[in-house]
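Trainee: need a 3D model of the following:
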Amino acid sequence: MTPLVFIDGDQGTTGLQVRQWLSGRTDLRVLQLPPEHRKSTAHRAEALNDCDLALLCLPDDAARGAVALVRRPGVRVIDASSAHRTAPGWVYGLPEMEPAQAARIAAAARVSNPGCYPTGALLLLRPLVEAGLVPADHPLAIHAISGYSGQGRAGLQAHEGAAAASAPPLQVYGLGLQHKHVPEIQQHAGLAHAPAFVPAYGHYRQGIVLTIALHQRLLPAGVTAAHLHAALAMRYAGQPCIELQPLGGDVDAQRIDPQTLNGSNRIRLAVFGQERTGQVLLAAVFDNLGKGAAGAAVQNLDLMLGLSAAHTQGPFTAVPDLRAA
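Mentor: You can find the predicted model right below:
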């Protein structure tokens, strides 16, 4: 029997992206509620219990409520919100996080999709912490800039709606240093202390660039950029969704375009080093709507349903532009 998938919240930014990515596939069926039933708890509960896999593209509280509506034991759930990313009983949906993670996801009944920023931070940090190259108590500061679609419909409206001309070119936020992604990063990276996390939205639609600066004097003796690069290369060898940029070259001439992997479920990692100052920069670039959200959800869906991984590579169609509406 072809598996039946229900996307609860298919009109939001992530939900629309997932729905478009799944369109045209013949190896699964997508259950959609008519517009007049989308906010009906009774109709949603029926759909949640009729499907084989429910993909929740909802705010945190609504996602918790949706999980409570699932009564049939055979229903499997992927939650794209941040409600369950550190919760017991949920498998963290980052397949490349460690060698056995994809198998855990494939066998799980409850999977929590990772956050967009944590995806980049964890894929950079976890292998290095596990290898002892970055101490678990290292004082970390993580900086990231996302396209405004990371803010959801509010971001799309602000930058593509009637008042788009007054939208800020860059908006740094989370200045209280209590962003909801911090516990997720700390737990899954194996950090002893919460990192300082400074996110921002840029005046472009989608794509993330995330950087983490390290000081070699605070790393174990003898650890260099080359050691960090080699550890990442070993961890991600053969992973189709992860690219590792070669080490070396004219680093000062290099630039990072946050939009370079838009429309895909891939992420590019890089290590830059300056021996004179003893400084290292870790970097990740990926699509906040791809590997940072909908692409990751489809990747987890395919793992859980035992379907072809070829669907997770992209490209996919962007969410509608409000200026064309």
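Trainee: can we go C-alpha only for contacts and neighbour counts from here?
Mentor: Will do.
Trainee: surely Leu33 is in a strand?
Mentor: No - read with DSSP: H, G, I helix; E, B strand; the rest coil, Leu33 is coil and lies in no strand.
Trainee: pull the number of nearby residues for it.
Mentor: As a burial measure, Leu33 scores 17 neighbours (other CA atoms under 10 Å).
Trainee: quick one, what contacts it?
Mentor: His43, Arg44, Ala47 (CA atoms under 8 Å, 6 or more residues apart in numbering).
Trainee: distance check, it against Arg153.
Mentor: Distance from Leu33 to Arg153, counting by CA to CA, to the nearest Å: 21 Å.
Trainee: ok, now Gln239?
Mentor: 32 Å.
Trainee: neighbour-wise, which of these two wins?
Mentor: Neighbour count, other CA under 10 Å: between Gln239 and Arg153, Arg153 has more, with 16 against 11.
Trainee: for the more buried one, which residues are in contact?
Mentor: By CA under 8 Å, 6+ apart, the neighbours of Arg153 are Gly12, Thr13.
Trainee: mind checking the SS state of Ala213?
Mentor: strand.
Trainee: so it touches Gln274, yeah?
Mentor: No - with contacts defined as CA atoms under 8 Å, Ala213 does not count as touching Gln274, sitting 11.2 Å away.
Trainee: what's the overlap in contacts for those two?
Mentor: Common neighbours of Ala213 and Gln274, using CA under 8 Å, 6+ apart, are Val280.
Trainee: between those two, who's got more neighbours?
Mentor: Shown here are Ala213 and Gln274; by other CA under 10 Å, Ala213 has more neighbours (17 against 14).
Trainee: how far away is the more buried one from Ala66?
Mentor: 39 Å.
Trainee: to compare with the earlier structure, here is another sequence to fold:
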Amino acid sequence: MKPRIFIDGEAGTTGLQIHSQLSNRDDIELLELPRAERKDPQKRSQALNECDIAILCLPDDAARESVSLVKNPRVRILDASSAHRSTPGWVYGLPELTSGQAALIAEANRVTNPGCYPTGAIALLRPLTERGMVPRDYPVNVHAISGYSGSGRSLIEAYEDPNHPEPISAAFRGYGLSLKHKHVPEMQQQALLTYPPLFTPSYGKYRQGIVLYVPLHVRLLQAGISAKQIHDCLSEFYSDAKHINVIPVEQAAKVTQLDPEYLNGTNSLDIYVFANEEAGQILLAAVFDNLGKGASRAAIQNLNIMLNNVSQ
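Mentor: As a prediction, the model looks like this:
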């Protein structure tokens, strides 16, 4: 019998992409509700309790409600919202996080899909803090720009709908200026940081793709730590990772600008290490698709691990 998958919230930005990627697969059965029944609590509850794996693509409060509706102990949940990313008992769904993480995902009943920005920040920082290359109490700054799709349907419509009552045409907008962005606890926890990172997100006038930076000052690192050692640590850590690629030093040295869109439509994440040795400065950079490795394709990766079907 094929595993039954139910996407709760399939009409949203992430839900639509996940549905599109799963709809032609013959190794699973998609349980779907007619449009008129998608907000019916009884119908949703029935689907949630009849499936093998429920993928939640909902706002945080709605995701918590869906979890409360699941009474069948055999139902496993993959939550793409941010509702449970720091909740005890939920396995963090970044298979590359550390040794053995994929095995935890494979056996878990509750998996929380990473946020888009945290995916990049954690991919850059976790190997370095875990292995002592960057002190865990380092004053981390995370700067990022994303395509406007990262803010969901309302912003997509404001940019793309010619008849929108409040259209947006700004080329660039910074936000999260309270310094209390909901992704900060997730970054701190999974990157093993003593203190919350200072996170400054922004979005540009393009649909999708992220460039994320973490600057490092050599004077604040352990004596003798160099950009090459940082690069070597990241390269070794991700040497067996299928979806995370550390760009060779020689190739990165020739890069003069980073395009946030070049990995769109993929589940890949590229890591760069730039350096100004005279100034004692190192710049870590991650490029990836906020709707791919930052959302839907990461969810599919986790689903495949939960199904023990990593060939997909």
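Trainee: can you pull the TM-score for these?
Mentor: Here the superposed chains carry a TM-score of 0.97, computed using TM-score structural alignment, normalised by the length of the second structure; 310 aligned residues with a CA RMSD of 1.2 Å.
Trainee: buried stuff in stretch 149-162 of the first structure?
Mentor: Going by neighbour count (16 or more other CA atoms under 10 Å), the buried part of stretch 149-162 of the first structure is Ser149, Gly150, Arg153, Gly155, Leu156, Gln157, Ala158, His159, Glu160, Gly161.
Trainee: show me which of these is closest to Val285 of the first structure.
Mentor: Gly150 (14.2 Å; CA to CA).
Trainee: correct me, but that closest one touches Asn288?
Mentor: Yes - with contacts counted by CA under 8 Å, Gly150 of the first structure reaches Asn288, the gap being 6.4 Å.
Trainee: spit out the residues that contact those two alike.
Mentor: Common contacts of Gly150 of the first structure and Asn288, defined by CA under 8 Å, 6+ apart, comprise Gln206.
Trainee: ok, Val18 of the first structure touching Ala296?
Mentor: No - the criterion here is CA under 8 Å, and Val18 of the first structure misses it with Ala296 at 9.5 Å.
Trainee: of those two, who's got more company?
Mentor: Using other CA under 10 Å, the more surrounded residue of Val18 of the first structure and Ala296 is Ala296, with 29 against 26.
Trainee: give the contact list for the more buried one.
Mentor: Listed by CA under 8 Å, 6+ apart, the contact set of Ala296 of the first structure reads Gly93, Leu94, Asn113, Pro114, Asn265, Gly290, Thr312.
Trainee: for stretch 93-111 of the second structure, which positions count as buried?
Mentor: Neighbour-count burial for stretch 93-111 of the second structure flags 93-97, 102, 104-106, 108-111 (criterion: 16+ other CA under 10 Å).
Trainee: endpoints of it, how far apart?
Mentor: In stretch 93-111 of the second structure, first residue to last residue: 6 Å (CA to CA).
Trainee: could you do stretch 73-89 of the first structure as well?
Mentor: One end of stretch 73-89 of the first structure to the other measures 15 Å (CA to CA).
Trainee: distance from it to the middle of the chain?
Mentor: Mean-position distance between stretch 73-89 of the first structure and its chain equals 15 Å (CA atoms, centre = their mean, to the nearest Å).
Trainee: what sits up against that stretch?
Mentor: Residues contacting stretch 73-89 of the first structure (CA under 8 Å, 6+ apart): 48-61, 63-64, 67, 90, 92, 108-115, 180-181, 183-184, 187, 293, 297, 300-301.
Trainee: at 7 Å instead, please
Mentor: The contact list for stretch 73-89 of the first structure, computed with CA atoms under 7 Å, 6 or more residues apart in numbering, reads 49, 51-60, 63-64, 90, 92, 109-115, 184, 297.
Trainee: pretty sure Gly150 of the first structure is touching Asp287, no?
Mentor: No - with contacts counted by CA atoms under 7 Å, Gly150 of the first structure stays clear of Asp287, the gap being 9.7 Å.
Trainee: average distance between stretch 228-236 of the second structure and the first structure?
Mentor: Stretch 228-236 of the second structure differs from its equivalent in the first structure by a mean of 0.5 Å after superposition (mean CA distance after the TM-score superposition for the first structure).
Trainee: tell me the residues of the first structure aligned with that stretch.
Mentor: Mapped onto the first structure using TM-score structural alignment, stretch 228-236 of the second structure spans residues 226-234.
Trainee: for the matching stretch, buried residues please.
Mentor: Neighbour counts using 16+ other CA under 10 Å place Leu228, His229, Ala231, Leu232, Ala233 of stretch 226-234 of the first structure among the buried residues.
Trainee: return the residues in contact with the last one.
Mentor: Looking back up the chat, that one is Ala233 of the first structure. With contact set as CA under 7 Å, 6+ apart, Ala233 of the first structure has these partners: Leu244.
Trainee: if we go to 10 Å?
Mentor: Ala233 of the first structure is in contact with Pro127, His227, Ile242, Glu243, Leu244, Gln245, Pro246, Leu269, counting by CA atoms under 10 Å, 6 or more residues apart in numbering.
Trainee: let's see which of the buried residues of stretch 93-111 of the second structure end up in helices.
Mentor: If you go by DSSP state H, those have Ala102, Leu104, Ile105, Ala106 in helices.
Trainee: now distance to Gly280 of the second structure too, for those residues, in CSV please.
Mentor: What follows is these, written out as CSV (distance: CA to CA, whole Å):
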residue, distance to Gly280 of the second structure
Ala102, 36
Leu104, 39
Ile105, 39
Ala106, 42
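Trainee: skipping adjacent residues, who's closest to the most centrally placed residue in the first structure in space?
Mentor: Note on the first structure: the residue nearest the mean C-alpha position is Gly292, at 2.6 Å, using CA atoms, centre = their mean. The spatially closest residue to Gly292 of the first structure, leaving aside those adjacent along the chain, is Cys116, at 3.8 Å (CA to CA, 6 or more residues apart in numbering).
Trainee: residue contacts, that neighbour?
Mentor: Shown in contact with Cys116 of the first structure (CA under 10 Å, 6+ apart): 146, 150, 181, 207-208, 286-294, 296.
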